[in-house]
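Visitor: Quick one, structure for this:
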Amino acid sequence: MNLLVWYEIGDTREGAFTRERQIKKWNRAWKIQLIEALNPTWSDLYETLNC
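Guide: Next up is the predicted model:
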């Protein structure tokens, strides 16, 4: 099962790519802290997207 548990909206495409590269370098614990700061229950956020 796949869940969308975290996302950020960037101002520009380049800014989003820069942020993605930054986060990919983080260790797993930092990534989990990022998720739990905004989504402590790890709820599926897919339905909250306004595409």
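
Visitor: From here on, just use CA atoms for contacts and neighbour counts.
Guide: Noted.

Visitor: What separation do you get for the closest residue to A16 other than its chain neighbours and M1?
Guide: The shortest distance from A16 to any residue other than its chain neighbours is 5.0 Å, reached at G10 (C-alpha to C-alpha, 6 or more residues apart in numbering). The gap separating G10 from M1 is 26 Å, by C-alpha to C-alpha, to the nearest Å.

Visitor: Here is the second sequence; please produce its structure so I can put it next to the first one:
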Amino acid sequence: MSQPWYVYLLRCADNSLYCGVTTDLNRRVIEHNQSPTRGAKYTRVRRPVELVYSETHASKSLACQREYAIKQLSKSKKEALVKDQQKNTLV
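Guide: Modelled structure (predicted):
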């Protein structure tokens, strides 16, 4: 079986949310926070960032489709995803 793909949301220092896909969440968050070239241009000027939401998908294609769907959501609906996941994590 191939490695899972993750769709994630980062909370930036300015309270905005950034959505992306990766196969390694820990590495990607470190890149967003520390790398001068590997992190997204958007997050480079909004550091530090914090991982606030993630979900797993079986393929890159599915993860990218979900990333696109999340990016189409309003900020309040993205915040609801974050809140719902945090609520489920605490249970």
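
Visitor: Let me see the TM-score of these two.
Guide: Once superposed, the chains reach a TM-score of 0.72 (TM-score structural alignment, normalised by the length of structure 1), with 40 aligned residues with a C-alpha RMSD of 1.0 Å.

Visitor: Aligned to the residue nearest to A16 of structure 1, what sits in structure 2?
Guide: Counting by TM-score structural alignment, G10 of structure 1 corresponds to H57 in structure 2.

Visitor: re earlier: so for G10 and M1 of structure 1, which sits in the more crowded spot?
Guide: The neighbour comparison of G10 of structure 1 against M1 (other C-alpha atoms under 10 Å) goes to G10, with 12 against 2.

Visitor: can you give me the helices for structure 2?
Guide: Secondary structure of structure 2 (DSSP state H): helices located at 25-34, 41-44, 60-72, 75-90.

Visitor: Neighbours of the counterpart of R21 of structure 1 in structure 2, how many?
Guide: Matched by TM-score structural alignment, R21 of structure 1 corresponds to Y68 in structure 2. Neighbour count of Y68 of structure 2, defined by other C-alpha under 10 Å: 14.

Visitor: Likewise for the one 5 residues further on?
Guide: For L73 of structure 2, the neighbour count with other C-alpha under 10 Å is 11.
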